[in-house]
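>>> Prediction below, plus the sequence it came from.
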Amino acid sequence: MHVLVVHNRYASAQPSGENKVVDQEVALLRAAGHRVETFERRSDDIAARSLPGKAAVPLLVPWNPSVRRELAARLRAQRPDVVHVHNVFPLLSPAVLAACADAGVPAVATLHNYTQVCPPGTLQRDGQPCTECVGSSVPLPAVRHGCYRDSRLATVPLAVSLTANRRRWWTGVERFFCISAAQRDVLVRAGMPAERLAVKHNFVPEPDVRRTGPGEHVLYLGRLAETKGLRLLMAAWDEIADGGGAGVPLVIAGTGPLEAEVTAWAVGRDDVRYVGLYGPEECRRAIARAVAVVAPSTWLEAFGLVVVEAMAAGVPAVAAGHGAFTELVEDGVTGLLHRPREAASLASCLRRITDGPERNQEMGRAARLRYERGFSPAVGLERLVEGYRTAIAGRTEILGGNK
C-alpha cells in the first residue's frame, strides 16, 4: 500500500505524544513493507520567519492556499492509495483536505484530541471540564474566555477554522480514527458522523527493557502543565510525605509551563527528583524501573500514551478515573484509578500501589498481558491497514456511484 502521511510537527522544546505516534506508525508501516512518504510542516520553523511572516501565521490557521497547491500537485504526481492526516495546526490547515479532493485521493484522519468540537482541543477551561462549545456551530464561548493560551486574540483563528471547515472535515474524510471509545462518544454526541468514526487505539512498540523487580520510584513522565495534573500530584505527594512518605521517591521528567514551579517544589527534598526532559531511551529505562507510572490529568485525555508504555514494560499505572483512562486501566487489576481532581484520592492510590510489592507485581503482569492483547505493534498494524482499506473502498464506491 502507498500511504502519504500529513502532519504539522509540534515544537521540539516539549515532549509531544502526537509526534511520537506519527513516527511510530510510519516506522511500523514501512517495516511491514508498505510505501510511506510524509508531507510535513514544523512549528519549530516559525521562529526563523521574518516578523511579517510570523504575523501572518494566524491567517494560515483556517486556510493555507499554498499548502493546497503544493499537496495537490504532489498527490497527482505520486498517486498514493490513501492520505493519512494527523495535526494540521498551525501551518498546514484544513486545506490539505481540499488537496485530497482535488487529486481524488481518499483521506483518513487520526483525531488526537478534541479540536473538532473545541478550539484548543482540551474540553477544559480554568482547570475544570468545559463543554460549552460542544455541539455549537460557532464556538463563541472559547473566544470570549480566551481558551487557547488564555488569549482571545490567539483563540480567534482556531474558532474561525473550526466554524469555516466543519463541513469540509466531516464530509472530506472517509474514516476518522478515534484513539479511544471515550473520545468517540464525545464526538458522536457533538454531531460528528458516527459511521465515519472508528476506534483505533494507539499502539506502543515492544520496549527493549521491562521491569524485572519491584521498582525503585514512582514516575511522572510528560508535559509539565496544569491540565496534566501536576499541581494535583504535588499536593497528593505532600500529603503522603506528611504521613511518613511512600518509601520510594517521585521522579518527574518533562518540560512545560510549570517547570519553574516544579523545580522550586523539588529543591531540598530527598523524596522528589525533577530530572528535566528525558530522551526516548531514558524514558523507556525510567518506566522499566518504576513501581508505578502516575497520570493524574485533570482534562479528559483522549488516550494516555504513557499508561500504555508502562503496560508494555509490565508496570501498573495510577491514573485519573475519567476520559480514556477508564478503558485503558482496569481498576485494581492493571493499575488504580483515582477520583479526578481529588488530591486525597490520588494520595490514597499512590500509597496502595507502593505498599504491597506482591500485589503491585501481579498488577504489572496483568498490565503486560493487556498490552499484548490490545496495544502491540501487530494489533496496531492490523487496525491501521483495516482503516485504510475501508477508506479506499468507500472512495471507490463513491466514484463508482458517480459514473
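Yep, that arrived.

>>> Only C-alpha atoms from now on, for both contacts and neighbour counts.
OK.

>>> I'd like the next helix or strand past whichever strand or helix holds residue 27.
Take DSSP states H and E as the rule and residue 27 turns out to sit in helix 17-31. Using DSSP H and E, the helix or strand that follows helix 17-31 in sequence is strand 35-42.

>>> Could you tell me how many residues sit around the nearest residue to residue 193 once chain neighbours are set aside?
Spatial nearest neighbour of residue 193, excluding adjacent residues (Cα to Cα, 6 or more residues apart in numbering): residue 170 at 6.9 Å. Neighbour count of residue 170, defined by other Cα atoms under 10 Å: 16.

>>> Now for residue 276: which residues touch it?
Counting by Cα atoms under 8 Å, 6 or more residues apart in numbering, residue 276 touches 252-255.

>>> ok, and the most crowded of these?
residue 252 (25 neighbours).

>>> My guess is it contacts residue 219. True?
Yes - Residue 252 lies in contact with residue 219 (Cα atoms under 8 Å); the separation is 6.1 Å.

>>> Distance of the nearest residue to residue 179 once chain neighbours are set aside relative to residue 378?
Leaving aside its sequence neighbours, residue 179 sits nearest to residue 201 (Cα to Cα, 6+ apart; 4.5 Å). According to Cα to Cα, to the nearest Å, residue 201 stands 12 Å off from residue 378.

>>> Same question for residue 401.
35 Å.

>>> who's more crowded, those two?
Ranked by neighbour count (other Cα under 10 Å), residue 401 and residue 378 place residue 378 first, with 16 against 8.

>>> so where do the strands sit in the stretch 251-400 of the chain?
Under the criterion DSSP state E, counting those that start in this stretch, strands of the stretch 251-400 of the chain are mapped to 272-276, 290-295, 317-320, 335-338.

>>> Including distance to residue 241, could these go into CSV?
Compiled in CSV, those are given as follows (distance: least, Cα to Cα, whole Å):
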stretch, distance to residue 241
strand 272-276, 10
strand 290-295, 16
strand 317-320, 18
strand 335-338, 18
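
>>> circling back to that earlier point, confirm the residue nearest to residue 193 sits in a strand?
No - applying DSSP: H, G, I helix; E, B strand; the rest coil, one finds residue 170 to be helix, outside a strand.

>>> That one and residue 192 touch, don't they?
Yes - assessed by Cα under 8 Å, residue 170 is found in contact with residue 192 at 6.7 Å.

>>> another one to put next to it:
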Amino acid sequence: MHVLGLTDHLGNVGGAEISARTILSGLAVRDDVDAVTVVGIDDSDAKRLDFDGVEVVPVDPPPGADSLPDFAVDLLVERRLARAARSRAADADVVHAHHRRSALALSRLDVEPPTVATVRDFWPACPISIYDVGGERCTGCDDRLNDCVAHQGWDGLTEPGVKAYLLAKRRHQRPALAAADCGVFIADHIRERFAGSVELPDYTETIYNPVDVDTDVAPADFDAPTFVTASSLSESKGVETAVRAMGRVVEEFPDARLLAFGDGPQHESLEALADDVAPGAVEFHGRVDPEAVYEAMAGATGTVFPSVWDEPFGRITVESMALGTPVVGSDVGGIAEVIEDGETGLLFPPGDESALAEHLLALCRDSSLREGLGDAGRERAADFTPARVAEEHRALFERLVGE
C-alpha cells in the first residue's frame, strides 16, 4: 500500500502537525505499507518536522502570505498543495488530507484512489474553526454571527465587511469535507456536533490523535501537594478556574502549589488574581521545553485541564495518563471523551471552581485514589500510542481500498 498524505505545514507549527507527522511516520515503518509520501507547505520560519521513512515533497508558501487575509492564503495554499499532489496521486492507493487547507486541496483533486480528510477542529462548520462564543457552544453563523463578531472585537465600522468575509469563507469550506470519500474525526463529539448541520462523507470514522510521551523522564521531587496545568493563558483554557480553586485548596493544605506552564493574553491578570486569592500558591513558568513539563507532571499530585470550551481532543489529558499522574479535567469536548469520571480521571463542570477544588483536595488527602487513577490512566493511554493509531489508519485504508 502506498499512502499519499497532505499536510498544511511540514514545520513544527503545533499539535496538529505533530499528529500528522506521527501518523505518517508510524505507517512508514509497517511491513504492510510499501511507501508513504507527504506533500506539505514548507514554512521557512518553522523547523521542519522529522518524517522518518517518509518521502517529503515540500511546497513553497505563497509569496507574502504573512500579510494576506487568511481566506486568501487558503485559496493560494490549497491550489499549490493540489497541484503538487495531483502528479503523485496516480501512484497512491489512498490520499489522506490531515488538516483544513489540505482538505480544501483534496476537494480540488479528481483522482482514482479513495480520499480521506481528517477533521481536527470545527472548521467544516465554523470560519474561524472554534465553534464557540465566549465559552458557549455556537449554534452557527445563521444566528450567532453578531455575537461572534462582538466577542472577537471585530464590531465597529468594519463590521459589515468582516461579516461578509466570514460568511464567504464559511461557504467555501463547508462543501470540502463531503467531497472526500471518508471523514476521520479525532473525537466522537466533533462528528456529533456536525450531524444534521454539515454534509458529511458517506463513510466516517473516529480515530484519536496519537500521543507520544517520554515516560522515562525523571519525575520532579515535590515536598508538598503540587498540581500542574499546561496551556495557553487565554480565556478559553479556563486557568482562572484553577487559580480560584487553589484559594480553597491552600486553606487545608497551605503548602500546596499550582505550576502553570504556558503564556498568553491573560498572563498578567492571572498573576494578579493569584496574588489576591492564593498568595504564593501559583507559579507561572511561561513556555518551557516539553520535557520540563513532563518532569513536573510526572512528579505532581495531579494535572489540571480546566478548559471552558469544547477542546477538540485535549492532548495533555493523555500525556498525564501516560505518566501515571491523575488528571482532573472539565466535563467538555474531547476531555470528557477521554476521561471516564472516577475511573481514569476526574471531571468537573467547566468554570466550577468549587467542584474543581473538591477534586484537588480529594487527591491531596487520599493516596489510594491517586494511585488508582494513575494506574487506570496508564492503561487508557495505551489506546493513543503512535503504533496503535497507525494501525487504525492502515486498517481504515485497507477497507477503503477493498471497497
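That came through fine. Because the structure is a prediction, the values reported are computed rather than measured.

>>> ok, back up a step: of all the residues in the helix holding residue 27 of structure 1, which ones are buried?
The neighbour-count check on helix 17-31 of structure 1 (16 or more other Cα atoms under 10 Å) flags 17-19, 21-22, 24-26, 28-30 as buried.

>>> The spatially most central residue of structure 2 and residue 110 of structure 2: what is the separation?
The centroid of structure 2 falls nearest to residue 313 when counting by Cα atoms, centre = their mean (5.0 Å). Taking Cα to Cα as the measure, residue 313 of structure 2 falls 31 Å from residue 110 of structure 2.

>>> Equivalent analysis for residue 218 of structure 2, please.
Distance from residue 218 of structure 2 to residue 110 of structure 2, by Cα to Cα: 51 Å.

>>> Residue 38 of structure 2 now?
For residue 38 of structure 2 relative to residue 110 of structure 2 (Cα to Cα), the value is 18 Å.

>>> Look at these two and report which has more neighbours.
residue 38 (25 against 11).

>>> And the contacts of stretch 347-357 of structure 1?
214, 236-237, 239-240, 246-248, 291-292, 318, 335-338, 360.

>>> Got a quick ChimeraX command for the buried subset of these?
Those of these that count as buried under 16+ other Cα under 10 Å are selected in ChimeraX with:
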select :214,236,237,239,240,246,248,291,292,318,335,336,337,338,360
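
>>> In the contacts of stretch 347-357 of structure 1, find the pair that's most separated.
214 and 239 (23.2 Å; Cα to Cα).

>>> before we move on, the earlier item: any chance of the buried residues of helix 17-31 of structure 1 in a markdown table with distance to residue 164 of structure 1 as columns?
Shown next, in a markdown table, are the buried residues of helix 17-31 of structure 1 (distance: Cα to Cα, whole Å):
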| residue | distance to residue 164 of structure 1 |
| --- | --- |
| 17 | 27 |
| 18 | 24 |
| 19 | 26 |
| 21 | 28 |
| 22 | 26 |
| 24 | 32 |
| 25 | 30 |
| 26 | 30 |
| 28 | 35 |
| 29 | 33 |
| 30 | 35 |
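
>>> What is the nearest of those residues to residue 140 of structure 1?
residue 18 (27.1 Å).

>>> Skip the chain neighbours and tell me the closest residue to that closest one.
Excluding the flanking residues, the one nearest residue 18 of structure 1 by Cα to Cα, 6+ apart is residue 112, at 6.9 Å.

>>> After alignment, which residue of structure 2 pairs with that neighbour?
Aligned counterpart of residue 112 of structure 1 in structure 2: residue 120 (TM-score structural alignment).

>>> Check the spacing between that match and residue 336 of structure 2 real quick.
16 Å.

>>> And residue 7 of structure 2, by the same measure?
Look at residue 7 of structure 2 and residue 336 of structure 2: by Cα to Cα, they are 28 Å apart.

>>> Which of the two has more residues huddled nearby?
residue 7 (25 against 22).

>>> Now for the closest residue to that one other than its chain neighbours, how many residues are close by?
Leaving aside its chain neighbours, residue 7 of structure 2 sits nearest to residue 40 (4.8 Å; criterion: Cα to Cα, 6+ apart). Here the number of neighbours of residue 40 of structure 2 (other Cα under 10 Å) works out to 25.

>>> what residues are up against residue 40 of structure 2?
6-10, 56-59, 81.

>>> contacting residues for the alignment partner in structure 2 of residue 287 of structure 1?
Residue 287 of structure 1 maps onto residue 297 in structure 2 when the alignment is built from TM-score structural alignment. By Cα under 8 Å, 6+ apart, the contact set of residue 297 of structure 2 is 219-220, 227-228, 303, 320, 323, 325.

>>> Can you show me which of these carry over to structure 1?
Retained in structure 1: 228, 303, 320, 323, 325, out of the contacts of residue 297 of structure 2 (criterion both residues aligned by TM-score structural alignment, their matches' Cα atoms under 8 Å).

>>> okay, the residues you listed in JSON lines with neighbour count and distance to residue 380 of structure 2 next?
What follows is these, written out as JSON lines (neighbours: other Cα atoms under 10 Å; distance: Cα to Cα, whole Å):
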{"residue": "228", "neighbour count": "26", "distance to residue 380 of structure 2": "20"}
{"residue": "303", "neighbour count": "28", "distance to residue 380 of structure 2": "16"}
{"residue": "320", "neighbour count": "28", "distance to residue 380 of structure 2": "11"}
{"residue": "323", "neighbour count": "24", "distance to residue 380 of structure 2": "11"}
{"residue": "325", "neighbour count": "29", "distance to residue 380 of structure 2": "12"}
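
>>> what's around residue 342 of structure 2, how many residues?
13.

>>> In space, what's closest to it - neighbours in sequence excluded?
Nearest one to residue 342 of structure 2, counting by Cα to Cα, 6+ apart, is residue 373 at 7.6 Å.

>>> In structure 1, what sits opposite that neighbour in the alignment?
Using TM-score structural alignment, residue 373 of structure 2 pairs with residue 363 in structure 1.

>>> again, but for residue 71 of structure 2
Residue 71 of structure 2 maps onto residue 58 in structure 1, by TM-score structural alignment.

>>> Kind regards, and thank you for your time.
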